[in-house]
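[1] Pasting the sequence and the predicted model now:
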Amino acid sequence: MKNKLKLFTLSVMFLFTFSCNNDESIKTEESLLYKTESSAIMTKQYNYIGNPYESVGQFHNSFLDYYFESDNSDEISDIAELAVSFYKDQNNTNPLDYIQYPNIIADVNYSINNTVSETINKLNNQGVISNVTKNYLNQIFDILSAAEASGDINNFINEVENIEEEMLEADLNDADKKILLPVISVAKYSSNYWNEVYISLSASSPNGKTDNLLRAKQAIHIAGVDLNAQITASIWAGPFAGIIASSASAKEAKRIGYK
């Protein structure tokens, strides 16, 4: 009964998010969120503080579980197809009604081959994001860079949660909210997901601290790819953006052998 209640609650949250982004009425059918016992969704109890885009991060982690338990090809086109199939199965909605595969593939490629800072500056220079959004995203990038240099993933997680609280208390306009709140949701869930992978790998590490420091830095690096994809996808992909972000981090994790 508790599991059913969790599934129902997460489904309602996602449908609310979808409605907010697409100006549609809230659907009543229940959507089954794919979860496993290894998922950060299951093992960490988040302090939900009112982010209306919480479910973007939840579905992000859910797709990562689904991908790594599937026949997980590292071809971007295959990952994109799996992402669309997953989204359709879970939400009874076809993202191809408003996006195309080349857009997904381009976003994943861009997020892997460019830095978060480059993305932020590009979007701001193009007038796509405001200076307010740019400043908040730069805050996240600064703590990401510091964490990747030090390997302190727990500090990154704590700082992300602090920034989320700051955003929710700020007087943001709707345009800023639609970019920043999904981004911080993915940053929170992604960092916890890859931290759990890091903990699992560290437990079996034969070389102790040396291996563990490298793996911590890799976990933060992958979370940065997540963040980069989410920033760009938030502009055009609506509620599917979190799945695009997880597609990018899945590809990068496979590339560096991290999972």
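    It's in. Residues are numbered from 1 along each chain as shown.
[2] switch to C-alpha atoms for all contacts and neighbour counts from now on
    Noted.
[3] next helix or strand past whichever strand or helix holds Phe14?
    Secondary structure from DSSP states H and E places Phe14 in helix 2-22. Sequence-wise, the next helix or strand downstream of helix 2-22 (DSSP H and E) is helix 40-43.
[4] Quick one: list the elements packing against that next one.
    Packed against helix 40-43, as judged by 3 or more CA pairs under 8 Å, 6 or more residues apart in numbering; DSSP states H and E, are the following elements: helix 54-68, helix 174-203.
[5] Show the contacting residues for Ile222.
    Counting by CA atoms under 8 Å, 6 or more residues apart in numbering, Ile222 makes contact with 194, 249, 252-253.
[6] another one to put next to it:
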Amino acid sequence: MSERLSAAFRKNRAALVTFVTAGDPSAEKTGDILDALVEGGADVIELGMPFTDPMADGPSIQAGSLRALKGGMTLKGTLEIARAFRGRHPDVPLILMGYLNPALAYGPHFARDAAAAGVDGLILVDLPPEEDAELGGALRGEGLSLVRLATPTTDRNRLPAVLEGASGFLYYVSVAGVTGTRAADTADVAEAVGRIKAETDLPVAVGFGIRTAEQAADIARIADGVVVGSAIVDLIGENAADPATAVRNYVTKLSQAIETAA
């Protein structure tokens, strides 16, 4: 695991993990938005790899992917955005998030090129532990973290398989279903986070269903990280002329709420 990523979870508060899609609304503006996330106080950034069939994503992130693809964004372009970000922000962890098909279509040098671009790890939503030997091994061989997901349906029998080979942090999906459609239930999340942390030393970040500063603060009191994505992608779609300012202002409020909750 990269030192950047581990350091993000060693603070005296929960880490703020934010998601945006590469190329939404354009490659140039994605760079500005990434800078705005850092300026607003994001501790870890997930950079979405746009894909035509994002099965775990709700309408907001699906729309962001379609905007990016319509603008010509590719996985190669996503890595170029990552490389430029790393040049500007040498200490901020950057995780690629998306689906297996684009990584496979890219070819056998994907892990090498991702590492060379300054990426710290990947979240591949549709790559089960049983199928990750080839790509997962390549990622780990390049020093990249493979962040796994657990859900409300991940029971005690399944959890060890999810944790095997995982690194960086564990992403707990707080609601069954797709992103951005329902709010997380704090009591249920607290029980699940406690159960997971009894089985691993990995930090546990909670996402799906977190939109407001108040919700972020509630989750920050029980988890090691708070993940916000759909609300940010909505802001980008609603503020096409100047998405960076809207994102910076919103993320600042989230960061302040998490700081207060510590």
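    Yep, that arrived. Source: prediction; values computed, not measured.
[7] Got a TM-score for the pair?
    After superposition, the two chains reach a TM-score of 0.32 (TM-score structural alignment, normalised by the length of structure 1), with 142 aligned residues with a CA RMSD of 5.9 Å.
[8] sorry, back to before: which two of the contacts of Ile222 of structure 1 have the greatest separation?
    In these, the most distant members under the criterion CA to CA are Trp194 and Glu252, with 12.0 Å between them.
[9] Just give the nearest non-adjacent residue to the one residue sitting closest to the centre of structure 1, would you?
    Within structure 1, the residue whose C-alpha comes closest to the C-alpha centroid is Val186; the distance, by CA atoms, centre = their mean, is 3.2 Å. Taking CA to CA, 6 or more residues apart in numbering, and ignoring the residues beside it in sequence, Val186 of structure 1 has Gly57 as its nearest neighbour in space, at 4.2 Å.
[10] Any idea how many residues pack against that neighbour?
    Applying other CA atoms under 10 Å, we find 24 other residues in the vicinity of Gly57 of structure 1.
[11] Would you mind measuring from it to Ser191 of structure 1?
    Summarising the geometry, the distance separating Gly57 of structure 1 from Ser191 of structure 1, computed by CA to CA, to the nearest Å, is 10 Å.
[12] related to what we said a few turns ago, between Trp194 and Glu252 of structure 1, which is the more surrounded one?
    Each of Trp194 of structure 1 and Glu252 has its neighbours counted (other CA under 10 Å); Trp194 has more, 26 against 22.
[13] Which residues are in contact with that one?
    With contact set as CA under 8 Å, 6+ apart, Trp194 of structure 1 has these partners: 219-220, 222-223.
[14] Distance check, it against Ile112 of structure 1.
    16 Å.
[15] cool, and Thr119 of structure 1?
    The gap separating Thr119 of structure 1 from Ile112 of structure 1 is 11 Å, by CA to CA.
[16] try Met42 of structure 1
    Relative to Ile112 of structure 1, and taking CA to CA, Met42 of structure 1 is found at 28 Å.
[17] In terms of neighbours, single out the busier of the two.
    Summary of the neighbour comparison: Met42 of structure 1 and Ile112, criterion other CA under 10 Å, with Ile112 having more neighbours (19 against 13).
[18] so that one makes contact with Glu252?
    Yes: here Ile112 of structure 1 lies in contact with Glu252, judged by CA atoms under 8 Å, at a distance of 7.0 Å.
[19] Quickly list what's touching both of these two.
    Where contact means CA under 8 Å, 6+ apart, the residues bridging Ile112 of structure 1 and Glu252 through contact with each are Val225.
[20] if I pick the residue nearest to the centre of structure 1, what's in contact with it?
    For Val186 of structure 1, the set of contacting residues under the criterion of CA under 8 Å, 6+ apart consists of 56-58, 60, 226-227, 230, 242.
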